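> What follows is a predicted structure for the sequence shown.
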Amino acid sequence: MTAPADVSPGDFRAVLGSYATGVTVVTTRAPDGEPVGLTVNSFTSVSLDPPLVLFCLDREAGSLPAFETADGFAVNILSADQAAVSNRFADPQAARFDGEGVADWSTGAPILADALAALDCTVHARHDGGDHIILVGRVRRLAVLSDDEPLIYWRGVYRKLG
C-alpha cells in the first residue's frame, strides 16, 4: 500500500473551491440572549429520518463559545441578492445584525427575515473535526421564505445561477 501524498492547505482549498456551494448565515443566541451569527458554506443535509443537517465551525471563530453552549441554531439560506449580508456576517468587526429583520422560531435562534429559506434546529451532536467543530442539528421547523434564486460560492467568488 502506498503512503498518501502530503496535501498542502493551499492545494486542498483550491480543489475544494471547485465545488460550488450555497451560502448560509448560521445563527444562535449567546447565554446573555445576544444574537450571534456568521457566514457558513460548509452546510449539508445528513439524514431524512430524523431530519438532520450539519455545519462546520472554525475553532478560532469568535462565535464558537456561543455555539458550544447553545441548545439550538438556525441555518438561513441566502438568496442571490444577499452577498452584502454574507459579507457582513463574515466580517468579525461588523455589527452583523444591524438593520437585519429577524424572527424567533422555536429555538430562539434568529431567523433572517429576507433569507431564501431557513431551518430551525436543536443541537443533536457536536463532533471533533480537526481545526473545526462539526455541529449536527435536528430540524424542528423549516420554511422556504422566497422564490428568489440562491447565492452561490465558487472558486472564491459569489455567483448566480444561469
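Ah, there it is.

> only C-alpha atoms for contact and neighbour calcs from this point on.
OK.

> Skipping its backbone neighbours, what lies nearest the most centrally placed residue in the chain in space?
Most central in the chain under C-alpha atoms, centre = their mean is residue 40, positioned 3.4 Å from the mean C-alpha point. Leaving aside its sequence neighbours, residue 40 sits nearest to residue 24 (C-alpha to C-alpha, 6 or more residues apart in numbering; 5.2 Å).

> What of residue 159?
Using C-alpha to C-alpha, 6+ apart and skipping residues adjacent in sequence, the residue nearest residue 159 is residue 152, 4.9 Å away.

> putting a second one here so we can go through both:
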Amino acid sequence: MNRASPAPARAFSEHQFRDALAQFATGVTVIAARREDGRFVGFTANSFQSVSLDPPLVLWSLSRRSLSLPAFEAAERYSVNVLASTQSDLARRFSRPHIDRFEGVGYRLGWSQAPLIEDCVAWIECSRHARHRAGDHVVFIGNVETCARGAGQGLVFHEHRYATTRPL
C-alpha cells in the first residue's frame, strides 16, 4: 500500500502570496443584493470572473469573516456592477466597513431587485447557482439572467492600487 507523502511546508509567506497575486491585473466590481429586511448590501470585489458561456455562469468570492456573508448566502439574486475607470471612489467606498455604502450613490433596481449602480461599464444580474466553501472564502456561482454594457473603460486593480487601461 502506498502512503501519500506529507504536504511540504510552505516556502512563502502570506505577504509574498499577496504580492505575487498583485501582479495579476483584475477588473473591479461592486456585488450587491437586497437583504431579507429590504435594505441593500454590497462590497467591492475583484474576485469576479466568467465561468461558462453555455449556460452563462459567473463567479466571485467573499471572505468567511465578512459581515455581509449571511446576507449574500441568503440572497437568491444579486447584481454585479463592473466599475468604470472614473469610479475608484466608489470602489473605496464599498470597501469600507460600518457605513451605509449606498448613501448618495445613484442606482436603479433591475430584474434582481438589487442595485444597478449608475455609470458602470457593465451590469450583470444573477440568480444563485451554487455556493462552495474554499479556504477562508465562500465562492458564489451565479446564473446570468440579464446583462448590459455601458460606455467607457473599466477600472483595474493592479499592484495593490487602482489603475486604468490604455490600448496598446
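Received it, and whenever you're ready, just let me know what you need. In this text the structure is predicted, and so the values were computed from the model without any measurement.

> coming back round to it: would you mind measuring from the residue nearest to residue 159 of structure 1 to residue 41 of structure 1?
Taking C-alpha to C-alpha, to the nearest Å as the criterion, residue 152 of structure 1 is separated from residue 41 of structure 1 by 9 Å.

> Residue 151 of structure 1 is in contact with residue 86, isn't it?
No - using C-alpha atoms under 8 Å as the test, residue 151 of structure 1 is too far from residue 86 to be in contact (9.2 Å).

> Which neighbours do those two have in common?
By C-alpha atoms under 8 Å, 6 or more residues apart in numbering, residue 151 of structure 1 and residue 86 have these common neighbours: 23, 78.

> whereabouts in structure 1 does stretch 27-42 of structure 2 align?
Under the alignment (TM-score structural alignment), stretch 27-42 of structure 2 falls on residues 22-37 in structure 1.

> element containing residue 46 of structure 1, please.
strand 43-47 (DSSP states H and E).

> Any buried residues in the longest helix along structure 2, and which?
When every helix of structure 2 is counted residue by residue (DSSP state H), the longest turns out to be helix 14-21. Buried residues in helix 14-21 of structure 2, counting neighbours by 16 or more other C-alpha atoms under 10 Å, are absent.

> And for stretch 111-124 of structure 2?
Applying 16+ other C-alpha under 10 Å to stretch 111-124 of structure 2 flags 112-124 as buried.

> sorry, back to before: pretty sure the residue nearest to residue 40 of structure 1 is touching residue 77, no?
Yes - in this structure, residue 24 of structure 1 sits in contact with residue 77. The criterion is C-alpha under 8 Å, and the distance is 4.4 Å.

> ok so, going back, go through the buried residues of stretch 111-124 of structure 2 and flag which are in strands.
Secondary-structure check on these using DSSP state E: residues within strands are 115-117, 122-124.

> So which residues make contact with the match of stretch 27-42 of structure 2?
With contact meaning C-alpha under 8 Å, 6+ apart, stretch 22-37 of structure 1 is reached by 38-41, 43, 63, 66-67, 69-70, 72-78, 86, 89, 96-97, 108-111, 150-153.

> Among the residues you listed, name the buried ones.
38-41, 43, 63, 66-67, 70, 72-78, 86, 89, 96-97, 108-111, 150-153.

> In strands only, show me those.
Among those, the residues falling in strands (DSSP E) are 38-40, 43, 72-77, 110-111, 152-153.

> Closest to residue 54 of structure 1 out of those?
When these are compared for distance to residue 54 of structure 1 (C-alpha to C-alpha), residue 43 comes out closest, at 5.7 Å.

> Which residue is the nearest non-sequential neighbour of the closest one?
Once its chain neighbours are removed from consideration, residue 43 of structure 1 has its nearest residue in residue 55; the separation is 4.3 Å (C-alpha to C-alpha, 6+ apart).

> Quick one: map that neighbour onto structure 2.
For residue 55 of structure 1, the equivalent position in structure 2 is taken to be residue 60, counting by TM-score structural alignment.

> Wait, its match touches residue 51, no?
No - using C-alpha under 8 Å as the test, residue 60 of structure 2 is too far from residue 51 to be in contact (10.0 Å).

> Looking at those two, which one has more neighbours?
The residue with the greater number of neighbours, taking residue 60 of structure 2 and residue 51 and applying other C-alpha atoms under 10 Å, is residue 60; the counts read 21 against 15.
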